[in-house]
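In: Okay, sequence plus prediction incoming.
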Amino acid sequence: MRAKTKMIHGGITNDEKTGAVSVPIYQVSTYKQDQVGKHRGFEYSRTGNPTRHALETVISELENGRAGFAFGSGMAAITSVMMLFDADDHVVMTDDVYGGTYRLMTSVLNRFNLDHTYVDTSYPEKVEAAITDKTKAIYVETPTNPLLKITDIKKMAEIAKKHDLKLIVDNTFATPYWQLPIDLGADIVLHSATKYIGGHSDVVAGVVVVNSDELAKELHFIQNSVGGVLGPQDSWLLMRGIKTLALRMEATESNTKKIVTFLQNHDKVSTIYYPGIKSHKGHDIASEQASGYGGMISFDVGSGELAEKVLEKVKYFTLAESLGAVESLISLPAQMTHASIPRERRLELGITDGLIRISVGIEDSDDLIEDLEKALQ
């Protein structure tokens, strides 16, 4: 089954009892048991819910994994994955991660003595150098947020296998339509499903897919124990979003390429971060491991003052947190998504005060370009 077809016909697609072509929303907390300890597949909705199960099945199939899990947010998904590890374990992580991931590792999970080291994972030798006898996993975000760095997933899988580590990939920006990390050797793939998978700015969710029955058993235990599960209404919204994911990703990328060309020819734009540009350091690897470059662009206009003016002047780009929606969004990472990272650290990474991040939507590309042109003027 090809990707577009799988997004429509993958997983559980209907209700066997009624023939409904949309999985019902099972707004229920508990289930009648036929006998003590004998149930019909569900006993309590924290442990399992039919609507959530349908979502978890289709996301697992889309990522070519063994099992899927849905959580109340992307951060709940990441936190649950990190709970697979013990105190004093160590994780090597991409340096240019989402600000919420940085905050989780440095201000929350460090209280439980889960250690980590940030490195630029686009350099395999830096990953190797950061591995210690306590390292249990490599955590990769590719493309990264907001600088869109690219990490060679196959190479990371080789390193992980060599050192008996788990490879975790945040696939939020690429989605399973463009990139399949498990096929490239990853053990765990996760998404902030709030973004492209949902796609309509109407749901907050996270999903995880694992590549083995052993990991599935461990993560289900954590999901059930901690309880950060996704509700049935939001699970249904994600399934609806998945049905148009391929179409949205293609429309978004088409718009993005035109906007990148416009930005390349604008005198107020000094640097553009987009893996679809041949001069991008990770272009060749991105071209090999993904079938598309996505709809995220970051570009530098030289100063925070000018960046703020641009954000004030745009009309069709909505100034907002988040990304991956049908409407185009614009943000200033230094003051918004990555504000939790100390300024010194941001500047080290290249997240300047003048860096603007846009999530390109599915509007008419000419309107979006005219909007940016007027704002930059």
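Out: Cool, got the structure.

In: going forward, measure contacts between C-alpha atoms and count neighbours the same way
Out: Fine.

In: for the longest strand anywhere in the chain, packing partners?
Out: The single longest strand within the chain, with elements called by DSSP state E, is strand 135-141. On a contact count with 3 or more C-alpha pairs under 8 Å, 6 or more residues apart in numbering; DSSP states H and E, strand 135-141 meets strand 90-94, helix 153-162, strand 166-170.

In: tell me the angle that strand makes with strand 166-170.
Out: Orientation check (axes from the mean of the first three to the mean of the last three C-alpha atoms, to 10 degrees): strand 135-141 against strand 166-170 gives 20 degrees.

In: Report the inter-axis angle for strand 135-141 versus helix 153-162.
Out: Computed by the same axes, to 10 degrees, the angle separating strand 135-141 from helix 153-162 equals 170 degrees.

In: picking that back up, would a markdown table of the helices and strands packed on strand 135-141 with mean neighbour count and distance to Asp371 be doable?
Out: A markdown table is the format used below for the helices and strands packed on strand 135-141 (neighbours: other C-alpha atoms under 10 Å; distance: least, C-alpha to C-alpha, whole Å):
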| stretch | mean neighbour count | distance to Asp371 |
| --- | --- | --- |
| strand 90-94 | 24 | 33 |
| helix 153-162 | 19 | 36 |
| strand 166-170 | 25 | 31 |
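
In: here comes the other one, which I'd like you to weigh against the first:
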Amino acid sequence: MLRTSFQDERGELFEACAPYQAEDDGELDLAHCPTLPGGSFSGLEPMGLLWALQPQKPFKRLVKRDMRTPLHLLLEVFEGHGPLPGQLLAQAQHERVFLWDGVQRVPVREGKIRATLFLPPREAPFPGITDIHGLERGLFEHRASLLANHGFATLALAYYQYEDLPQDPTKFHLEYFEEAVNYMLWHSQVKGPRLGLLGYSKGGELSLAMAAFLKNITAVASINGPVATTFIPLCYKDKIIPTLPVDEKRVQVNQSNILDCSNIVTDPFQAPGQQSLIPLEKAEANILFITREDDHFVKSEYSIETCKRLKAQGKENFHILSYSGTGHCFYPPFFSLYLIGKHPIFHKWAVLGGELKANSKA
């Protein structure tokens, strides 16, 4: 039996295990040896002991805030294949590093901007990306740090519930995100005159709006992001994009008192006047929609309909990648899948969906 485990920065324990049969000489190569039945995953999965990690306590989420330190995983080999570990035969520590040597981590407190800039170790200037997370409090740096390892100057941008940013906003102002774009374009180590955007969930929605209203955006990757304004209105200059209507009566509650919010938001293409739709026909950027087919928060069919409208406007600079079974949370490779989380509006546990193996493959 092989087992991996680690504690995150809050002390929460995550574990995964799988039984294997070693060769006669005692060697075990996970790239060529499938699991035996009875573990956290099955089949030929060399990285399964990472992507199958799940919290010991229900509903806990892997949190990594400090990119300057690695994740320390404990790898253990036990005798036998039973449900209870046998004798410990061997163990080792494994580090997962977020910052390669030479990558600079620069806290940014310019004007209203609250962010962290990651700069690659190579010769500047670098292509620039602004990374915007979902409707979650704080500043998330893991994607930005990993992108910097691969040659991108990446700004991890906070936009609410962080330091002196709004704690309970009634609307978001696109001027704040425009200030972040300008900061990157004016930076001496960022290659202009255009910038890429990477957004997840609400961050994907905001990134699409930035492409529609702001200049100098060359590309957007929207990960499970709505194509219309949701929950919190968006303002830019004299324009206000209202939110899609929400029908709380459609919320379903299962036996474990977990919410299913998959049908609470009105179809953006059936909403009165369609005022909540982001006017993507104005965007000149290349747009990549990364969606799941059965998202509990964002339906991929809306991205498909958006692309039909873009095509009708004579645009061809868009693409959809749709993955079944990935869930709403879409992290970098080999992160722990977050199946059930706090809904950002209702503040109760809600189904985020997904399957471990399908999420990892995507």
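Out: Structure received. The shown structure was predicted, so the numbers you read here are calculated from the model rather than taken from an experiment.

In: Now the TM-score, please.
Out: The TM-score (TM-score structural alignment, normalised by the length of the second structure) is 0.25; 155 aligned residues with a C-alpha RMSD of 7.2 Å.

In: just to revisit the earlier point, between the longest strand of the first structure and strand 90-94, how big is the angle?
Out: Here the directions of strand 135-141 of the first structure and strand 90-94 differ by 20 degrees (the same axes, to 10 degrees).

In: Around Thr51 of the first structure, how many other residues sit close by?
Out: Burial of Thr51 of the first structure is recorded as 24 neighbouring residues (other C-alpha atoms under 10 Å).

In: That one and Val91 of the first structure, how far apart?
Out: Distance, Thr51 of the first structure to Val91 of the first structure, by C-alpha to C-alpha, to the nearest Å: 33 Å.

In: Now do the contacts for Met321 of the second structure.
Out: Not Met; residue 321 of the second structure is Leu. Residues in contact with Leu321 of the second structure, defined by C-alpha atoms under 8 Å, 6 or more residues apart in numbering, are 288-291.

In: please redo it, this time with the cut-off set to 7 Å
Out: 289-291 (C-alpha atoms under 7 Å, 6 or more residues apart in numbering).

In: Let's verify it: helix, strand, or coil?
Out: Assigned by DSSP: H, G, I helix; E, B strand; the rest coil, the conformation of Leu321 of the second structure is strand.

In: And it, how close does it get to Lys311 of the second structure?
Out: Taken as C-alpha to C-alpha, the span from Leu321 of the second structure to Lys311 of the second structure is 17 Å.

In: What of Tyr236 of the second structure?
Out: 26 Å.

In: ok, those two, which is more surrounded?
Out: The neighbour comparison of Tyr236 of the second structure against Lys311 (other C-alpha under 10 Å) goes to Tyr236, with 17 against 14.

In: Contacts only, for the more buried one.
Out: Contact partners of Tyr236 of the second structure, counting by C-alpha under 7 Å, 6+ apart, are 173-175.

In: and what of Ile59 of the first structure?
Out: Contacts of Ile59 of the first structure were listed using C-alpha under 7 Å, 6+ apart, and they are Gly68.

In: Wasn't it part of a strand?
Out: No: the assignment for Ile59 of the first structure, made by three-state DSSP, is helix rather than a strand.

In: that older thread, in TSV: the helices and strands packed on strand 135-141 of the first structure, plus distance to Thr261 of the first structure.
Out: What follows is these, written out as TSV (distance: least, C-alpha to C-alpha, whole Å):
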stretch	distance to Thr261 of the first structure
strand 90-94	28
helix 153-162	28
strand 166-170	28
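
In: right, so of those, which gets closest to Thr57 of the first structure?
Out: strand 166-170 (18.8 Å; C-alpha to C-alpha).

In: my read: Leu157 of the second structure touches His142, true?
Out: No: using C-alpha atoms under 7 Å, Leu157 of the second structure makes no contact with His142, being 11.6 Å away.

In: Ile129 of the second structure reaches Gly192, doesn't it?
Out: No: using C-alpha under 7 Å as the test, Ile129 of the second structure is too far from Gly192 to be in contact (11.0 Å).

In: out of those two, which sits in the busier spot?
Out: Per other C-alpha under 10 Å, whichever of Ile129 of the second structure and Gly192 has more neighbours is Ile129, with 29 against 16.

In: Tell me the helices and strands packed up against the helix or strand where the more buried one lies.
Out: Using DSSP states H and E, Ile129 of the second structure sits within strand 126-132. If you count contacts as 3 or more C-alpha pairs under 7 Å, 6 or more residues apart in numbering; DSSP states H and E, strand 126-132 of the second structure packs onto strand 153-157, strand 190-200.

In: what is the orientation angle of the helix or strand that that strand is followed by with strand 126-132?
Out: Downstream of strand 126-132 of the second structure, the next assigned helix or strand under DSSP H and E is helix 142-149. Per the same axes, to 10 degrees, the angle that helix 142-149 of the second structure makes with strand 126-132 is 170 degrees.

In: packing partners for helix 142-149 of the second structure?
Out: With contacts defined as 3+ C-alpha pairs under 7 Å, 6+ apart, helix 142-149 of the second structure has these neighbours: strand 115-119, strand 153-157.

In: Adding mean neighbour count and distance to Leu206 of the second structure, write those out as TSV.
Out: Below are these laid out as TSV (neighbours: other C-alpha under 10 Å; distance: least, C-alpha to C-alpha, whole Å):
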stretch	mean neighbour count	distance to Leu206 of the second structure
strand 115-119	24	16
strand 153-157	28	12
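
In: Turn these into TSV, including distance to Val108 of the second structure.
Out: Converted to TSV, these look like this (distance: least, C-alpha to C-alpha, whole Å):
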stretch	distance to Val108 of the second structure
strand 115-119	5
strand 153-157	9
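
In: would you list every one of the helices in the stretch 51-200 of the first structure?
Out: In the stretch 51-200 of the first structure, the helices defined using DSSP state H, counting those that start in this stretch lie at 74-82, 99-103, 124-130, 153-162, 175-178.

In: Quick check: which helices or strands does the fourth one pack against?
Out: Put plainly, it is helix 153-162 of the first structure. strand 166-170.

In: other SSEs contacting the strand it packs on?
Out: For strand 166-170 of the first structure, the contact count by 3+ C-alpha pairs under 7 Å, 6+ apart identifies strand 135-141, helix 153-162, strand 188-192 as packing neighbours.

In: Among the ones you listed, single out whichever gets nearest to Ile242 of the first structure.
Out: Closest among those, using C-alpha to C-alpha: strand 188-192, at 12.9 Å.

In: Give me the next element, helix or strand, following that closest one.
Out: Heading C-terminal from strand 188-192 of the first structure (DSSP H and E), you reach strand 206-210.

In: buried stuff in that next one?
Out: Buried residues in strand 206-210 of the first structure, counted by 16 or more other C-alpha atoms under 10 Å: 206-210.

In: by how many degrees do it and helix 74-82 diverge?
Out: Using the same axes, to 10 degrees: strand 206-210 of the first structure against helix 74-82 is 30 degrees.
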